[in-house]
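**Student:** The amino acid sequence is not available; the structure is as follows:
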């Protein structure tokens, strides 16, 4: 596995461990974000659990490559869903940008892993 893939996995895992944990804990900012897009706190917590699971998959993927690839693919799908939800909520493009950037990083990670198989 390349150094770039390792760095991307660590970066993505840190981002999603932080965000997913905040969603699971239902911190006020996350409850507001859920309400803004029309989601219940329970649904947002489910998304948080998926993000934390993806972070774990990315880290375990440093040793089990297919697991890291599956985690990256899961994050790509989650971020595509996030973009759709923001667009449907009438958010400006700038609100979609974090999901697009992180989704692109997950894509890059997946491509790097696929090249290493």
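**Tutor:** In hand now; what should we look at? Predicted, not measured: the structure shown is a model, and the values here were computed from it.

**Student:** For the rest of this, base every contact and every neighbour count on C-alpha atoms.
**Tutor:** Will do.

**Student:** which SS state does the residue nearest in space to the middle of the chain fall under?
**Tutor:** By C-alpha atoms, centre = their mean, the chain has its centre lying nearest to residue 75, at 4.2 Å. Secondary structure assignment for residue 75 (DSSP: H, G, I helix; E, B strand; the rest coil): helix.

**Student:** what about versus this one:
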């Protein structure tokens, strides 16, 4: 029972974090941005990725975050949503390494990756 509440908390945390990054901190400087980027648009440019890619990645992350939240009530959505999120977070980690960022810049993406894997493992066991 406690693990169920923990997984719910993780889903809510991922949802809030993704919404925060893509809607409230999108145009703001953070210590986690790749290279010397001061906004999300700059960050994707640093990675050598297009604005179109940024929009697609952002839309996918937001959609997957919503699905994770909805999976609290519809558990069949949890595994595909968490696997998708884990895949996108591996991409984010890869981009940080590609541009030579210090390892700490990958911390949010790595944390979200681990939390997504945790959701997958939990739902495989239930």
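**Tutor:** Everything's here; your move. Since the structure is predicted, the reported quantities are computational estimates derived from the model, not experimental observations.

**Student:** tm score of chain vs chain?
**Tutor:** Overlay of the two chains. TM-score (TM-score structural alignment, normalised by the length of structure 1): 0.86; 114 aligned residues with a C-alpha RMSD of 1.8 Å.

**Student:** hmm, back to that, what's the matching residue for the residue nearest to the centre of structure 1 over in structure 2?
**Tutor:** Under the alignment (TM-score structural alignment), residue 75 of structure 1 maps onto residue 85 of structure 2.

**Student:** need the helices for structure 2, in chain order.
**Tutor:** Along structure 2, counting by DSSP state H, helices occupy 2-19, 40-46, 51-70, 78-98, 107-125.

**Student:** Tell me what angle the first one forms with helix 107-125.
**Tutor:** So that's helix 2-19 of structure 2. 140 degrees (axes from the mean of the first three to the mean of the last three C-alpha atoms, to 10 degrees).

**Student:** helices or strands up against helix 2-19 of structure 2?
**Tutor:** In this structure, helix 2-19 of structure 2 packs against helix 51-70, helix 107-125, with contacts taken as 3 or more C-alpha pairs under 8 Å, 6 or more residues apart in numbering; DSSP states H and E.

**Student:** Turn those helices into a markdown table, including mean neighbour count and distance to residue 99 of structure 2.
**Tutor:** Putting the helices and strands packed on helix 2-19 of structure 2 into a markdown table (neighbours: other C-alpha atoms under 10 Å; distance: least, C-alpha to C-alpha, whole Å) gives the following:
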| stretch | mean neighbour count | distance to residue 99 of structure 2 |
| --- | --- | --- |
| helix 51-70 | 18 | 17 |
| helix 107-125 | 17 | 15 |
